[in-house]
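Peer 1: Pasting the sequence and the predicted model now:
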Amino acid sequence: MELRHLRSFVVAAEELHVGRAASRLHLTQPSLSRQIAALERDVGVPLFTRVRRRFGLTPAGEVFLAAARDIVRRADDAARDAQRAHRGELGTLRLGFVQSATFEAMPRLLAAFRAAHPDVTLTVSAMTTLRQVEALRDGHIDVGLLRPPISEPTLTTRVVSRDPLVVALPGGHPLTRRERVPLAALAEEPFVLYTREFGPAVQDAIIGHCMAAGFTPRIVQEAAGVQTIVSLVAAGLGVSLLIAPTPPTAERAVAYRPISDDIPTWELVLAWPTDNRKAVLDRFLAVAEQA
């Protein structure tokens, strides 16, 4: 049973006139008659009555018409969806992200992408940079929001933002009276820092900045998540150095202050496999470029 025969049958059933149906289908009348006859052979029963040049549906044809319309509609929908998927308007985009991306970059990018392509399914997963690099390399995610350094030659990256480190202080701490805090002023403070599992480069960089300011930070607590670090700072366990943007919090609980030292900013990048040819990824990258 051929799809083109079903299309011809539906049009002929709607017109109940071979000439008009053939004209709609851009066929000759003999060609249309042959297609209907072939369909009736496939089905095994007559679908049309032909009495004194009057053309009508048999009871079997009336039943068959509803199913034929549904098949034709679903075939058209499938073809249309395939075309949209080819253009990147349908499909699934799998995104990994580091936690520090959730406070500004990720909401901005995903809101812009959702507005532009509402029919694309987004799946998002919180992952450290190291886990994202592995997931990108193994094909488990399509694109990641992560913090360099990245030593993976199969990935392409694009900088989304360059973010500073800021000091997180317990509410009421004497240093909150300053607009900017020098790192040296933290020399005697207990520190709450990211775990090395979060990414050794982050902890190493923070320790390196402190050592350049003349001291080694006294780490009393480590945590993998920035929200947990902020909670520990609010509880008075210590101070911290965090990558901005930071979780919103009341000043009386945790106060954020810029660092007065001249230290490098920290890049947030989009990373994706160079050989990923998914059209939906191309669409996301185009939106990200504009956003």
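Peer 2: That came through, no problem. Numbers count the residues shown, from 1 in each chain.
Peer 1: From here on, just use CA atoms for contacts and neighbour counts.
Peer 2: Will do.
Peer 1: now the strands for this structure?
Peer 2: Here the chain has its strands, by DSSP state E, at 48-51, 54-57, 91-97, 120-126, 143-146, 155-163, 165-170, 190-194, 218-223, 240-243, 254-258, 266-273.
Peer 1: what does the fourth one rub up against?
Peer 2: Residues outside strand 120-126 that contact it (Cα atoms under 8 Å, 6 or more residues apart in numbering): 89-99, 114, 280.
Peer 1: now the angle from it to strand 91-97?
Peer 2: Angle of strand 120-126 versus strand 91-97, following axes from the mean of the first three to the mean of the last three Cα atoms, to 10 degrees, is 20 degrees.
Peer 1: And the longest one, by the same measure?
Peer 2: Direction vectors for strand 155-163 and strand 91-97, defined by the same axes, to 10 degrees, enclose an angle of 50 degrees.
Peer 1: what packs against strand 155-163?
Peer 2: strand 266-273 (3 or more Cα pairs under 8 Å, 6 or more residues apart in numbering; DSSP states H and E).
Peer 1: what packs against the strand it packs on?
Peer 2: Using 3+ Cα pairs under 8 Å, 6+ apart: strand 266-273 touches helix 129-137, strand 143-146, strand 155-163.
Peer 1: related to what we said a few turns ago, return the most buried member of the strands of the chain.
Peer 2: strand 143-146 (a mean of 28; mean count of other Cα atoms under 10 Å).
Peer 1: rewinding a little: mind checking the helices and strands packed on strand 266-273 for the one nearest to G199?
Peer 2: Among the helices and strands packed on strand 266-273, the nearest to G199 by Cα to Cα is helix 129-137 (6.8 Å).
Peer 1: okay, now the one to match up with it:
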Amino acid sequence: MDLKHLRYFKVLAEELNFRKAAARLNISQPPLSQQIKELEDSLGVSLFHRLKRGNELTDAGKILYQYTLEVFEKMEEAEERIRAIREKKTGTLQVGIVPGIRPGRIAQAMQIFQQQHNGIHVTIAEHCTSTLIHHIKENQLDLALVFGPVQDDALEWTAIAKEEYHVVLPAGHALAKRKKLSREDLRDQSFILYKRQDQPWLHDAVMQQLRINGEEPRIVSELSSPRTRVLLVHQGLGLTFAPASLQEEYPHVHFKPLDSLQAVAVGTLRRRNRNHAAIRAMTEAFQKSIV
């Protein structure tokens, strides 16, 4: 007894007519009769009473029909669940976040996503950009939210917003009363920056601003976390650069724009061959929340 036997049996049990059942199965009557005979032989019982005006199920046939319905119901359920996993309607979506994105924005994106995909469990990991790129390539993450742009043939970068990076100064600093800073204002200051391997393009852009007349800036520390850098600024250990959106979280320091530093793109990152429904939905959720 196999699924083919059961499928033929199910249709015949519902039609109780070999001609109609064969037409429904899109086969001729002889193959259908052969399949039913093989099924009856394997079970050692008759499944149908052959009558002049049709057929009816025997007691054994009625029992088999009940179980056959359960079998096909389970098959449909299995197919639906597998299809859902393939399309990421259920299962787990692994998302990476670069440090510096406001938690409120992430929470809003999760809420938007879960409204349409509440069967998917979302995991969030925070790493520097270089680590997120590696994890995306190794299929350890489905999607990452990073500062960019990111140029890699294996990856798809989608810009969704821009983020201003400001100079962060401690309270009472001589430059704190300025509305906007220039490169010359930063001469002879000490800086707490991020490691170049974390965000090479951003590190290089900032260093370009800080090099004045060929002089290298004074860097006292390099840390990955923007929040840790801001806290060290508060302690008077130097100045740093951080996303302007963080200033609401740190009223005890001053965020000042640098007139020559352009806004930084924020976007999503995924493998080029991975763009299932859940990834698209999460990208759209980030587009709505990261403004």
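Peer 2: The structure has been received and is ready for your questions. Note that this is a predicted model, so its numbers are computed, not measured.
Peer 1: need the helices and strands packed on strand 266-273 of the first structure in CSV with distance to V11 of the first structure, can you?
Peer 2: CSV is the format used below for these (distance: least, Cα to Cα, whole Å):
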stretch, distance to V11 of the first structure
helix 129-137, 49
strand 143-146, 46
strand 155-163, 51
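Peer 1: Show me the one of these that comes nearest P182 of the first structure.
Peer 2: Per Cα to Cα, nearest to P182 of the first structure of these: strand 155-163, 17.6 Å.
Peer 1: and that closest one, how far from the second structure on average?
Peer 2: Strand 155-163 of the first structure: mean distance to aligned residues in the second structure after superposition is 1.9 Å, counting by mean Cα distance after the TM-score superposition for the first structure.
Peer 1: What angle do helix 129-137 and that strand make with each other?
Peer 2: Using the same axes, to 10 degrees, strand 155-163 of the first structure lies at 150 degrees relative to helix 129-137.
Peer 1: residue boundaries of the helices in the first structure?
Peer 2: 3-15, 18-25, 29-43, 59-86, 105-116, 129-137, 200-212, 226-234, 279-290 (DSSP state H).
Peer 1: TSV for these, including mean neighbour count and distance to L241 of the first structure?
Peer 2: Listed next are these as TSV, based on neighbours: other Cα atoms under 10 Å; distance: least, Cα to Cα, whole Å:
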stretch	mean neighbour count	distance to L241 of the first structure
helix 3-15	19	65
helix 18-25	16	71
helix 29-43	16	74
helix 59-86	14	44
helix 105-116	16	20
helix 129-137	20	18
helix 200-212	16	7
helix 226-234	20	10
helix 279-290	17	28
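Peer 1: Can you say which of the ones you listed is nearest to R178 of the first structure?
Peer 2: Judging the helices of the first structure by Cα to Cα, what sits closest to R178 of the first structure is helix 226-234, at 17.7 Å.
Peer 1: after superposition, how close is the closest one to the second structure?
Peer 2: Mean for helix 226-234 of the first structure is 2.3 Å (mean Cα distance after the TM-score superposition for the first structure).
Peer 1: Can you check which part of the second structure that helix sits on?
Peer 2: With TM-score structural alignment applied, helix 226-234 of the first structure matches the range 226-234 in the second structure.
Peer 1: what's stretch 226-239 of the second structure in contact with?
Peer 2: In contact with stretch 226-239 of the second structure (Cα under 8 Å, 6+ apart) are residues 99-100, 167-171, 189-194, 220, 223, 240-242, 250, 252-253.
Peer 1: picking up where we left off before, nearest to A213 of the first structure among the helices and strands packed on strand 266-273 of the first structure would be which one?
Peer 2: Of all those, strand 155-163 sits nearest to A213 of the first structure, with 20.0 Å by Cα to Cα.
Peer 1: In CSV: the helices of the first structure, plus distance to R178 of the first structure.
Peer 2: Below are the helices of the first structure laid out as CSV (distance: least, Cα to Cα, whole Å):
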stretch, distance to R178 of the first structure
helix 3-15, 76
helix 18-25, 79
helix 29-43, 85
helix 59-86, 54
helix 105-116, 28
helix 129-137, 33
helix 200-212, 19
helix 226-234, 18
helix 279-290, 37
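Peer 1: M1 is in contact with D42 of the first structure, correct?
Peer 2: Yes - under the criterion of Cα atoms under 8 Å, D42 of the first structure makes contact with M1 at 6.0 Å.
Peer 1: now the closest residue to Q221 of the first structure other than its chain neighbours: how far from T128 of the first structure?
Peer 2: Closest residue to Q221 of the first structure apart from its sequence neighbours, by Cα to Cα, 6 or more residues apart in numbering: V192 at 4.9 Å. Counting by Cα to Cα, to the nearest Å, the gap from V192 of the first structure to T128 of the first structure is 18 Å.
Peer 1: Over to L270 of the first structure?
Peer 2: From L270 of the first structure to T128 of the first structure the distance is 13 Å (Cα to Cα).
Peer 1: V280 of the first structure now?
Peer 2: 24 Å.
Peer 1: Ok, S31 of the first structure next?
Peer 2: 64 Å.
Peer 1: Kindly report the same for V98 of the first structure.
Peer 2: 5 Å.
Peer 1: where do the contact lists of those two overlap?
Peer 2: In contact with both V98 of the first structure and T128: L146, using Cα under 8 Å, 6+ apart.
Peer 1: got the contact list for the equivalent of D259 of the second structure over in the first structure?
Peer 2: In the first structure, D259 of the second structure lines up with D261, judged by TM-score structural alignment. Each residue near D261 of the first structure by Cα under 8 Å, 6+ apart is listed here: 182-183.
Peer 1: can we see that at 10 Å?
Peer 2: D261 of the first structure makes contact with 180-184, 209, 213 under the criterion Cα atoms under 10 Å, 6 or more residues apart in numbering.
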